[in-house]
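Enquirer: Starting from these lines, generate the structure:
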Amino acid sequence: MEPPGSRPPPDDIDLVVAEKAWHRLVPRVEAVVRRAARAAGMQGTIVLAGDRAVQDLNSRHRGRNKPTNVLTYQHPAPEAILALGVIRAEAAGQGRRPAHHLAHLVVHAALHLQGQDHHHPGQARRMEMTESRILRGIGVPNPWKRS
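Expert: From the prediction side, this is the model:
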């Protein structure tokens, strides 16, 4: 019998690695995603997909025929779908580690699923501050701080 507290807390995240190249881009990708999701209080499904799958969803649901970094859906259940190529390119363009950028976007998606948004400057600033606080707690540099 294990002593109390020796097991990790239950995980309310279903993680699907639909695009296997995620394993090459981010070592221990499942651990990175789960840690960021737990830190942000996310529940639901996270799908690590390729650009084509995200482009298809973005076209069908948002009328934008291009991939985007992350899509979130509330119904029928909370879900975040992340695009490998977009995230790889963004990380490179920003001079960030892919694992850090992925963690940031998982936190970003979790906040969207909790009702936060960034359409107005005040909302955006609050969301950025929340993201940076959560990321700091898991050892990820502030994505909003300019070097």
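Enquirer: C-alpha only now, for contacts and for neighbours.
Expert: Will do.
Enquirer: Neighbours of residue 114, how many?
Expert: Counted with other C-alpha atoms under 10 Å, residues neighbouring residue 114 total 15.
Enquirer: Please generate a structure for the following sequence too, so the two can be compared:
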Amino acid sequence: MTEVEHAPEGVLIDIAVEAGDWPDETALIKLAQTAIAAALKGADLEVLEKAEVSLLFTNDEGIQKLNHQWRDKDKPTNVLSFPGNDPQDDVYGPLLGDIVFAYETVAKEAEELGIEFNNHLTHLTVHGLLHLFDYDHQEKDEAELMESLETAILAGLGIDDPYAGRPLEADGD
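Expert: Reported below is the predicted structural model:
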């Protein structure tokens, strides 16, 4: 596990690669730092100094077990988020939570969507982080808000709208 502090927001990022053909940890750290900083700023999220988020990079088998255990869905998914501490006065931390990614699903989706793997992983990192801050997409209005935030955050990073040309998907995870 690698622990890195992203100085501007003071968020500690723990990264563990469990399984899958992921890029090296240096590339994953850089991607995570960029995505998390953009999401915190773009969604105007407040965190305690030295708040921590953990990212686990695994494979379909690993995420399927978690998805079955925690969501009663016995299938792999692209990303899962597990929120940490409840906010106090809309300030989150010290434990923001855990985000888990499945390599095969992320790679397959990127290929099917015709987008770069790193752009898709950046999107899923932003998406997963927003879930840690109580954003959801169970209802249509929640999905619209979450998707518009993701689109704006990614645009700030020079990444095209991941939802362009696709119907709104409430309960999309």
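Enquirer: what's the TM-score for these two chains?
Expert: Taking TM-score structural alignment, normalised by the length of the first structure as the basis, the two superposed chains have a TM-score of 0.84; 140 aligned residues with a C-alpha RMSD of 2.4 Å.
Enquirer: mind listing the strands for the first structure?
Expert: Assigned by DSSP state E, the first structure shows strands spanning 13-17, 44-49, 70-73, 79-83.
Enquirer: quick one, which of those is nearest to residue 112 of the first structure?
Expert: strand 70-73 (7.2 Å; C-alpha to C-alpha).
Enquirer: Could you tell me where that closest one falls in the second structure?
Expert: The alignment of strand 70-73 of the first structure onto the second structure (TM-score structural alignment) covers residues 79-82.
Enquirer: now the matching stretch, how far from the centre of its chain.
Expert: In terms of C-alpha atoms, centre = their mean, to the nearest Å, the centre of stretch 79-82 of the second structure is found 7 Å from the chain centre.
Enquirer: got it, and stretch 133-143 of the second structure?
Expert: Taking C-alpha atoms, centre = their mean, the mean C-alpha location of stretch 133-143 of the second structure is offset from the chain mean by 15 Å.
Enquirer: Quick one: the strands of the first structure as a markdown table, columns for distance to residue 104 of the first structure and mean neighbour count too.
Expert: Shown next, in a markdown table, are the strands of the first structure (distance: least, C-alpha to C-alpha, whole Å; neighbours: other C-alpha atoms under 10 Å):
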| stretch | distance to residue 104 of the first structure | mean neighbour count |
| --- | --- | --- |
| strand 13-17 | 16 | 15 |
| strand 44-49 | 14 | 21 |
| strand 70-73 | 11 | 19 |
| strand 79-83 | 11 | 24 |
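Enquirer: can you redo those strands as JSON lines with distance to residue 101 of the first structure?
Expert: Shown next, in JSON lines, are the strands of the first structure (distance: least, C-alpha to C-alpha, whole Å):
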{"stretch": "strand 13-17", "distance to residue 101 of the first structure": "17"}
{"stretch": "strand 44-49", "distance to residue 101 of the first structure": "13"}
{"stretch": "strand 70-73", "distance to residue 101 of the first structure": "11"}
{"stretch": "strand 79-83", "distance to residue 101 of the first structure": "11"}
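Enquirer: what residue is smack in the middle of the first structure?
Expert: residue 106 (1.5 Å; C-alpha atoms, centre = their mean).
Enquirer: Next, the contact list for residue 97 of the second structure, please.
Expert: 52-54, 81-85, 132 (C-alpha atoms under 8 Å, 6 or more residues apart in numbering).
Enquirer: ok, how many other residues are close to residue 70 of the second structure?
Expert: Here the number of neighbours of residue 70 of the second structure (other C-alpha under 10 Å) works out to 12.
Enquirer: so what corresponds to it in the first structure?
Expert: Alignment note (TM-score structural alignment): residue 70 of the second structure maps to residue 61 of the first structure.
Enquirer: picking that back up, got a list of contacts for the match of strand 70-73 of the first structure?
Expert: Outside stretch 79-82 of the second structure, the residues that touch it by C-alpha under 8 Å, 6+ apart are 63, 67, 97-102, 124, 128-129, 131-132, 173.
Enquirer: once aligned to the first structure, how far is it on average?
Expert: Once fitted to the first structure, stretch 79-82 of the second structure is off its aligned match by 0.7 Å on average (mean C-alpha distance after the TM-score superposition for the first structure).
Enquirer: From residue 82 of the second structure, how far out is the spatially closest residue to residue 46 of the second structure that is not a sequence neighbour?
Expert: Leaving aside its chain neighbours, residue 46 of the second structure sits nearest to residue 91 (4.9 Å; criterion: C-alpha to C-alpha, 6 or more residues apart in numbering). Separation of residue 91 of the second structure from residue 82 of the second structure (C-alpha to C-alpha, to the nearest Å) stands at 17 Å.
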